[in-house]
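**Student:** Okay, predicted coordinates and the sequence, questions at the end:
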Amino acid sequence: MNRRLADGIEAPEPREPRPAVQAVIALGANLGDRRATFASAVEALRRLPLTTDVVVAEPVESVAVTLEGPDADKPTYLNSVALVTTRLAPSVLLGYLHAIEARHGRERAERWGDRTLDLDLIAYGDTRSEDPRLMLPHPRAAERDFVLVPWLAIDPDAVLPGAGRVDDLLARPGDAS
């Protein structure tokens, strides 16, 4: 039931705070001072409102993946994964990730192109979304060793919603660039 304020205006009832969930964020960069960019981006994640417990995996190197496949002629990527506990809605969290990318010079000129910083929301608890603006879990996460390896390093029991245990995904046969 709404509360009545002055002049007949009704104020909505206060909402319960959103419960905290663990979000999985992939970090990637293949341009500029990648390590310095990562350190700055992680610090920005630690300062997000309603967000605590930021745990980050040691970065790993990987070959650039383009629309045509792996490209050893491109600058190599530094990749990592951060686990954050947050009460931000997934769309709000994604907005903050895009703002952090922009502060680090990210330009979205070419799909899967070189970048100073890429922050992908891989999973948000068990949330699933087919919305093209926010697909959860990330549609290609199960195929990306450069996401799965660092994720598993900081969470040995990690599960990608809809795909299964991360250790099982890494043990599958085939190339998962």
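**Tutor:** Here it is on my side, so go on.
**Student:** Please make it C-alpha for all contacts and neighbour counts, starting now.
**Tutor:** Fine.
**Student:** before we move on, which element is the nearest residue to I122 once chain neighbours are set aside in?
**Tutor:** Excluding the flanking residues, the one nearest I122 by C-alpha to C-alpha, 6 or more residues apart in numbering is H138, at 4.6 Å. Under DSSP states H and E, no helix or strand contains H138.
**Student:** try this one next to it:
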Amino acid sequence: MTTRAYIGLGSNLDAPAEQLQNAFQALGQAEGTRLVAASGLFTSDSLLPGQPRYTNAVAALDTSLEPLALLDALQAIENDQGRVRKERWGPRTLDLDILLFGDQLIDVPRLQVPHYHMHARAFVLYPLAELVPDGFCLPDGRELAELIRACPFVGLERL
């Protein structure tokens, strides 16, 4: 049995667009996953001043992995692409976040799904909207279209 998962991708170091392209390829090759679709790439300002702009995207995966096993696989891809975890909000070669995992609501110490800040991040919502049908709802009942209306495209640039 497989579950559709949506993964947020971000990078602001070491050729970010190339980092995301490499990550799409790695996601498609990870054991127990199949890359179904990838959004376009977007650039956005960093959430913290003084950092380079981020390049962001969203991937749709079908996976037979359980949520924490998928998280482990994503962290292995991050590590393979040079991710160094020095600070929570620091610059990074690659950041992979589980945004949605089927219709599951998950709240454990290592993972919260839907991703806890996705509702306020245009760099997540707009790429996600490219991959889901009109009328798409998150597992907690919120409509993606409503979240987008409340989170303008300000600061985003499509590559």
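**Tutor:** Here it is on my side, so go on. All figures in this text were calculated on a predicted structure; none of them were measured in a lab.
**Student:** TM-score for the pair, please.
**Tutor:** The TM-score (TM-score structural alignment, normalised by the length of the second structure) is 0.89; 154 aligned residues with a C-alpha RMSD of 1.8 Å.
**Student:** re earlier: contacts only, for the residue nearest to I122 of the first structure.
**Tutor:** Taking C-alpha atoms under 8 Å, 6 or more residues apart in numbering, we find H138 of the first structure in contact with 120-123.
**Student:** now the residues you listed as TSV including distance to P70 of the first structure?
**Tutor:** Shown next, in TSV, are the contacts of H138 of the first structure (distance: C-alpha to C-alpha, whole Å):
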residue	distance to P70 of the first structure
D120	19
L121	22
I122	21
A123	24
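**Student:** any idea which element P70 of the first structure lies in?
**Tutor:** Using DSSP H and E, P70 of the first structure sits within strand 69-71.
**Student:** following that strand, which helix or strand shows up next?
**Tutor:** strand 77-86.
**Student:** residues in the second structure matched by whatever helix or strand comes next after that following strand, start to end?
**Tutor:** Using DSSP H and E, the next helix or strand after strand 77-86 of the first structure towards the C-terminus is helix 90-103. Taken onto the second structure by TM-score structural alignment, helix 90-103 of the first structure occupies residues 67-80 there.
**Student:** Kindly report the same for stretch 38-50 of the first structure.
**Tutor:** So stretch 38-50 of the first structure sits over residues 20-32 in the second structure, by TM-score structural alignment.
**Student:** which other residues reach the matching stretch?
**Tutor:** By C-alpha under 8 Å, 6+ apart, stretch 20-32 of the second structure touches 9-11, 33-35, 38, 55-57, 59, 61, 63-65, 73-74, 77, 94.
**Student:** rewinding a little: taking the contacts of H138 of the first structure one by one, which sit in helices?
**Tutor:** With DSSP state H as the criterion, helices contain none of the contacts of H138 of the first structure.
**Student:** which one of those residues is nearest P19 of the first structure?
**Tutor:** A123 (15.6 Å; C-alpha to C-alpha).
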